[in-house]
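>>> Give me coordinates for this.
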Amino acid sequence: MFQQIKTYYKTLVPAITDESWNAMEERLTVQHLKKGDFFIRKGDICRHVCFVNTGLMRLFYLEDGKEICTAFITENKFISEYASFLTNAPAAQYMEALEDCELVNLSFTNMQNLYKQYPVFEIFGRKIAEYLYLLLSKHNTILRAHTPEQRYQFLLDEEPQLIQRVPQYMIASFIGITPEHLSRIRNKR
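All right, here's what the predicted structure looks like:
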């Protein structure tokens, strides 16, 4: 159950010893979500950072009753409503399972305890924070600096499996266009 996350951790921080990994494993919890289940809703406090073992998650917020997708997270990646996680403030976004998911969760408290006991986890924590920041930054840059056609092509290049796994209207929302505009782009190909 924890083999995928252990492999991932080892790629991020090869210096993790068996002792430190065992301490981490004792603090991890597994959660199963069914398609359509929410991990976090706007206004909840996000108390965990999650590793997606299996399945597909999305982050989104509502603007005038319309869903605006900000991220899709596939297997072997981390997800969190990170501002809420770090500040203990209400979440601004929703985290929803688009497929049945198995999440491996680490609570804020357990993460802080690991930092104190095993400094190697500070490197891990920094790398996860960097990953989540880069995910957000990349999406923002793509939305602001590229045409809709370029944004769609970027998605095809970076995450081609999403085209098969995510409904078209969510893809359109993620790249900042209407479903009709996305259909026109796809028909031109």
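>>> When you work out contacts or count neighbours from here on, use the C-alpha atoms and nothing else.
Will do.
>>> how near is Y133 to L98?
22 Å (CA to CA, to the nearest Å).
>>> centroid residue for the chain?
In the chain, the residue lying closest to the centroid (CA atoms, centre = their mean) is I79, at 2.9 Å.
>>> Would you mind measuring from the nearest residue to F51 once chain neighbours are set aside to E63?
Counting by CA to CA, 6 or more residues apart in numbering, F78 is the residue found nearest to F51 once chain neighbours are left out, at 4.4 Å. Distance of F78 to E63, given as CA to CA: 25 Å.
>>> between these two, who's got more neighbours?
The residue with more neighbours, out of F78 and E63, is F78; 20 against 8, by other CA atoms under 10 Å.
>>> Tell me which residues are up against stretch 132-151.
Stretch 132-151 is contacted from outside by 70-71, 78-79, 82, 175-177, 185, using CA atoms under 8 Å, 6 or more residues apart in numbering.
>>> Surely L182 is in a helix?
Yes - judged by DSSP: H, G, I helix; E, B strand; the rest coil, L182 forms part of a helix.
>>> for comparison, sequence B:
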Amino acid sequence: MSAQEILASVGSFSPYDLLLFEEKTVRKIFSKNDMLLQPGEICQSVYFILSGSFFQFQDNDLTETIIDLHLPKEWMYNHPSLIEQKPSGTTIKAFEDAEVIELSLSNLHGLIAGSQSFLNLGRIFDQANHRTYLFDNALSPAQKYNYIKNVKPLIVQVFPVKMIASYLKIAPETLSRVRANH
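Down below sits the predicted model:
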């Protein structure tokens, strides 16, 4: 995937901008279950997923509460840790073998200094709006499931029901019933 394809969702960039982006980013490979971010670490980068998938969760004694599910062609990061530069309360882990493009905060600032076009990258920080919509609108389980299928259609093909249910904050049995009625 080219820099132009990666950046297409946030704006249009000149050939010079694309070269700058390629200079400031790093390709990384993760194996299934590799940790990208652990609790207590401060998130210092944003990642564009080229292939594979990740999940973000909080460990609560015996259970993992899914905070987010990340798929290819998505930007991924821990929002509170990155924005506030405070220790993460969540883990980001590879659900399967994956490849990402990493853009550190310092390199992001360098891109913006090099070209004002990179101010468009601010759009990647709007992801929290999906979670806000899901949980601030008193949606029924069926509405939550329909919303997530529209926003992230591949989610139901990649992640098991138990993880999707945790992400949607509904019981796995409820999600199974909702899916059976579709």
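>>> burial count for the aligned residue in the second structure for R151 of the first structure?
Alignment note: R151 of the first structure maps to K144 in the second structure; criterion TM-score structural alignment. Using other CA under 10 Å, K144 of the second structure has 22 neighbouring residues.
>>> Can you classify K144 of the second structure as helix, strand or coil?
K144 of the second structure - assigned by three-state DSSP - is helix.
>>> any idea how far I170 of the second structure is from it?
Computed with CA to CA, the distance linking K144 of the second structure and I170 of the second structure is 9 Å.
>>> Spit out the contact partners of L111 of the second structure.
L111 of the second structure is in contact with 20-21, 24, 118, counting by CA under 8 Å, 6+ apart.
>>> That one belongs to a strand?
No - per three-state DSSP, L111 of the second structure lies outside any strand segment and is helix.
>>> Which position in the first structure pairs with it?
Mapped onto the first structure by TM-score structural alignment, L111 of the second structure lines up with L114.
>>> I'd say S31 of the second structure and V100 touch.
No - contact criterion CA atoms under 8 Å: S31 of the second structure and V100 do not qualify, at 11.4 Å.
>>> Tell me which of these two has more neighbours.
Shown here are S31 of the second structure and V100; by other CA under 10 Å, V100 has more neighbours (24 against 14).
>>> Correct me if wrong: that one contacts R27.
Yes - counting by CA under 8 Å, V100 of the second structure touches R27, with 5.7 Å between them.
>>> Please enumerate the helices of the second structure.
Applying DSSP state H to the second structure gives helices spanning 3-7, 15-24, 79-84, 105-114, 128-136, 141-151, 155-158, 161-168, 172-180.
>>> mean per-residue distance, the second one to the first structure?
Helix 15-24 of the second structure: mean distance to aligned residues in the first structure after superposition is 1.2 Å, counting by mean CA distance after the TM-score superposition for the first structure.
>>> same check, this time on the shortest one
Helix 155-158 of the second structure differs from its equivalent in the first structure by a mean of 1.7 Å after superposition (mean CA distance after the TM-score superposition for the first structure).
>>> what does that helix contact?
Here helix 155-158 of the second structure makes contact (CA under 8 Å, 6+ apart) with 53, 69, 71, 148-149, 164.
>>> Same question for the second one.
The contact list for helix 15-24 of the second structure, computed with CA under 8 Å, 6+ apart, reads 3-4, 103, 107-108, 111, 114-115, 117.
>>> distance of H130 of the second structure from L69 of the second structure?
Going from H130 of the second structure to L69 of the second structure by CA to CA gives 12 Å.
>>> quick one, which of the two is more surrounded?
Neighbours were counted for H130 of the second structure and for L69 using other CA under 10 Å; L69 has more, 21 against 13.
>>> I'd assumed Q56 was in contact with that one.
Yes - counting by CA under 8 Å, L69 of the second structure touches Q56, with 6.4 Å between them.
>>> Count residues in the vicinity of Q116 of the second structure, would you?
By other CA under 10 Å, 11 other residues sit near Q116 of the second structure.
>>> do Q3 of the first structure as well
9.
>>> Show me what the residue nearest to F51 of the first structure lines up with in the second structure.
Using TM-score structural alignment, F78 of the first structure sits opposite W75 in the second structure.
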